[in-house]
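Engineer: Here's my sequence, what's the structure:
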Amino acid sequence: MNMASIVIFIFTVIYITAGNANTGFVNVQCKTENVGQYGQLSLLECAVKTSQEETDLEIRAVSWKKEGVDEPLLVFHRGGTTKQPGYSFAEPSWNSKNMNVSLHITNTAVEDQGVYTCTVVTDRGVITTETSLKVTAKYSKPTIISEPEKITQSTGGTLVCNSVGGYPKGQIRWFGELNEDWTKSAEMEVKQTKIGLFNLSSKLTLLQGSTYSKYKCAVFNTSGGKEDEATFEVPEGRDASGRLVVIGSLIVLLVVIVILYRRRYRRGH
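Structural biologist: Purely as a prediction, here's the structure:
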């Protein structure tokens, strides 16, 4: 008999013996939605609440299960606790007199997102309540590279913005030097990794002769909030070698003017 079968048997027996008790003054209150950060400790808040008339309440059993998972995550019965790795009571020294039955999830993963059921059996009866966990992960600071590596305002090219390791799926948006939105002119690619996180990449093509001096790439989460941004400055169309050519041409022209002037001066005399 596996752990799930044992739990079902235990709670069936307890329900038969305690189910006829009055649960009207005993309730399990859970936070409707809990938010956990990827890789961090998450808390599913649940507590047993009693009326003033109820005293000396005893918790006989507790079970935490996740929707879609057969095996219970945590079970308390007859003074002992059985749990899966990564799950525990939020109270380290929890006992049957402690009304805080909240669940801790260590090293939260994307797969931990979902609906959870907390069942509490007391000497007054059985109460079952649901709560949910939403997992989020912040995207990395965007980075911008150009293709080709050296572009100018006159040559044009492509800007590529990358931001990785976020959850849920976000969006990359582009802005010009006057903060105008260029997102519709870009192409975004989304890839989901094996661990469930998203990598975002967006390409913005700069047309020759119509390129601004500055572009900004920003990453937004699924709620529309901006997490971070990066700026790319496009050099002027005329590079250093071009300026040297122009300066050299002006010097040559000046020399020619001086020579012609001297010749005319000598002829005049």
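Engineer: okay, CA-based contacts and neighbour counts for the rest of this
Structural biologist: Noted.
Engineer: Show me where the stretch 151-269 of the chain has its helices.
Structural biologist: 240-268 (DSSP state H, counting those that start in this stretch).
Engineer: what ranges do the strands span in it?
Structural biologist: Using DSSP state E, counting those that start in this stretch, the strands of the stretch 151-269 of the chain run over residues 157-166, 171-176, 186-192, 198-206, 214-220, 226-233.
Engineer: Could you dump those into CSV with distance to L250 and mean neighbour count added?
Structural biologist: Compiled in CSV, the strands of the stretch 151-269 of the chain are given as follows (distance: least, C-alpha to C-alpha, whole Å; neighbours: other C-alpha atoms under 10 Å):
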stretch, distance to L250, mean neighbour count
strand 157-166, 31, 22
strand 171-176, 35, 20
strand 186-192, 42, 15
strand 198-206, 32, 20
strand 214-220, 31, 22
strand 226-233, 29, 16
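Engineer: Compare those strands and report which one is nearest to G125.
Structural biologist: strand 157-166 (43.2 Å; C-alpha to C-alpha).
Engineer: helices or strands up against that closest one?
Structural biologist: strand 143-147, strand 198-206 (3 or more C-alpha pairs under 8 Å, 6 or more residues apart in numbering; DSSP states H and E).
Engineer: who wins for proximity to H104 among these?
Structural biologist: Of the helices and strands packed on strand 157-166, the one closest to H104 (C-alpha to C-alpha) turns out to be strand 198-206, at 25.1 Å.
Engineer: one more to line up against the first:
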Amino acid sequence: MEPQRVSPLPDRRTQDRGLAALKVPGCCFPLPAGASGSESRSRVCKVPLAIGEGPGPAGQPPRRYSFLLLLLHTIRAVTALEEIVSRPGDNTMLSCIYHRGGLDLQSLRVYWQIANQEACSVVHALIFGQNDESKQCPHFKNRTHLFWDRLEEGNFSLLLLNVSHSDEHTYKCIVMQKKEYTDVIHQANVVLSLAASYSQPILRGPIRNTDSTEEVTFSCRSGNGYPKPNVYWINKTDNSRLPSSEPQITLHNDGTYSVFSTLKVKASPNMQIECSIENKILQENLSANYTQQKQSSDSSTESPESPGKKGRGAQAVGIISIVILMGVLVALTCWLRRRRSSKLVSYTVTFATVKEATTEVHEKDAGCTGFNVKDDKDGS
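Structural biologist: Down below sits the predicted model:
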């Protein structure tokens, strides 16, 4: 007669008032460095088992427990992840919200840490309702703030002041609650990236090279952007990329960059050149274009010096025109003055002649009058 198989009883050391303490891979969360006592070890998840349910074959969890293991792995995989893009020098809020209010701060531990970094990883710590700066990284001193009026509502978001390129990390928020044992009740990951739009590119050229009669140079400049940009020169006639020199990138005090790039190409009729500045994080492409039209069928590439020559020629023509005009005005003024003077002399002579003639007439009249009077006297 085959003996009856009896399922082994659970180890009483794993029982705790109807709860079996099982070490579940993926469920145990390592606590932050510096936690004391039993909290410094990996937490053991206690999972309730149905009455009468014992462990499965040796080295395996109960059959009805397999689904729970899968669920715990899934929960761990879907930890909240948020991506934030900020401008250098701005203040940024790292979000961490636990959607259950009515929390007792005296039973909570809140840690903000840099993920996947062991040395100097603590960004901010709240221990049982008090800020703990003993293990805070010096880089974050006086730059982090929690919203105290929202903590009991489950809002553990962190305000990070004056962000710079050294703050680009993945941050982890861990919220633990201590009752009978310390339990991780919420965690969130926030990826912080910095970005700023570049200014509209300024394209200059073509400038004919002194050491070559067939080669010209273009330059392109832009600034006030972040991170370092990609610079592309494009031949718009066939949309092909043109090889250029290594761009000169300058870092400014405010954390932004400026870029300067040059392109040397063989001069040709109907050139169409584009300079493009790419910001990968913002997915922005700013461009400036140069287009040279062919003036005639046998015309060659326009010399880059011709605009300057034309400008100087126009200035010379303008100056000469002004001088000629002033000369004409002076000559006309002199002619008018001379004509006026001649008229005045003629008028004076005429007036004198008339005056003399008038005087003679008066004298003759007077003589005649005197003669007549005398004759009258003699006759009387």
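Engineer: Post the TM-score for the overlay when you can.
Structural biologist: For this chain pair, the superposition-based TM-score is 0.63 by TM-score structural alignment, normalised by the length of structure 1; 225 aligned residues with a C-alpha RMSD of 4.2 Å.
Engineer: In a markdown table: the strands of the stretch 151-269 of structure 1, plus distance to I8 of structure 1.
Structural biologist: Converted to a markdown table, those look like this (distance: least, C-alpha to C-alpha, whole Å):
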| stretch | distance to I8 of structure 1 |
| --- | --- |
| strand 157-166 | 38 |
| strand 171-176 | 45 |
| strand 186-192 | 37 |
| strand 198-206 | 38 |
| strand 214-220 | 45 |
| strand 226-233 | 45 |
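Engineer: Quick check: which of the helices and strands packed on strand 157-166 of structure 1 is nearest to S63 of structure 1?
Structural biologist: Using C-alpha to C-alpha, the nearest of those to S63 of structure 1 is strand 198-206, at 33.0 Å.
Engineer: picking that back up, compare the helices and strands packed on strand 157-166 of structure 1 and report which one is nearest to E233 of structure 1.
Structural biologist: Nearest to E233 of structure 1, of these and by C-alpha to C-alpha, is strand 143-147 at 10.2 Å.
Engineer: That closest one to strand 198-206, inter-axis angle?
Structural biologist: 40 degrees (axes from the mean of the first three to the mean of the last three C-alpha atoms, to 10 degrees).
Engineer: Which neighbouring elements make contact with strand 143-147 of structure 1?
Structural biologist: strand 157-166, strand 226-233.
Engineer: Apply 6 Å and report the result again.
Structural biologist: strand 157-166 (3 or more C-alpha pairs under 6 Å, 6 or more residues apart in numbering; DSSP states H and E).
Engineer: got the contact list for T222 of structure 1?
Structural biologist: Residues in contact with T222 of structure 1 (C-alpha atoms under 6 Å, 6 or more residues apart in numbering) are G170.
Engineer: That one maps to what in structure 2?
Structural biologist: The alignment partner of T222 of structure 1 in structure 2, by TM-score structural alignment, is K280.
Engineer: hmm, back to that, would you mind giving the helices and strands packed on strand 157-166 of structure 1 as TSV with distance to G237 of structure 1 added?
Structural biologist: Below are those laid out as TSV (distance: least, C-alpha to C-alpha, whole Å):
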stretch	distance to G237 of structure 1
strand 143-147	15
strand 198-206	13
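Engineer: out of those, nearest to K97 of structure 1?
Structural biologist: Going by C-alpha to C-alpha, the one of these nearest K97 of structure 1 is strand 198-206, 43.3 Å.
Engineer: ok and that closest one relative to strand 186-192, angle-wise?
Structural biologist: Put simply, strand 198-206 of structure 1 runs at 160 degrees to strand 186-192, going by the same axes, to 10 degrees.
Engineer: What lines up with A47 of structure 1 in structure 2?
Structural biologist: So, by TM-score structural alignment, A47 of structure 1 is matched to I97.
Engineer: Nearest spatial neighbour of its match, chain-adjacent residues omitted?
Structural biologist: Closest residue to I97 of structure 2 apart from its sequence neighbours, by C-alpha to C-alpha, 6 or more residues apart in numbering: N155 at 4.5 Å.
Engineer: measure the one you found to A115 of structure 2 for me?
Structural biologist: Taking C-alpha to C-alpha, to the nearest Å as the measure, N155 of structure 2 falls 20 Å from A115 of structure 2.
Engineer: okay, the two: which has more neighbours?
Structural biologist: N155 (19 against 16; other C-alpha atoms under 10 Å).
Engineer: which one in structure 1 is aligned with that one?
Structural biologist: Per TM-score structural alignment, N155 of structure 2 is aligned with N100.
Engineer: what's the answer for D104 of structure 2, then?
Structural biologist: Match for D104 of structure 2 (TM-score structural alignment): E58.
Engineer: Count the neighbours of that match for me.
Structural biologist: E58 of structure 1, neighbours per other C-alpha under 10 Å, totals 15.
Engineer: just G327 of structure 2 next, same as before
Structural biologist: G327 of structure 2: 12 neighbours (other C-alpha under 10 Å).
Engineer: Many thanks, we can stop here.
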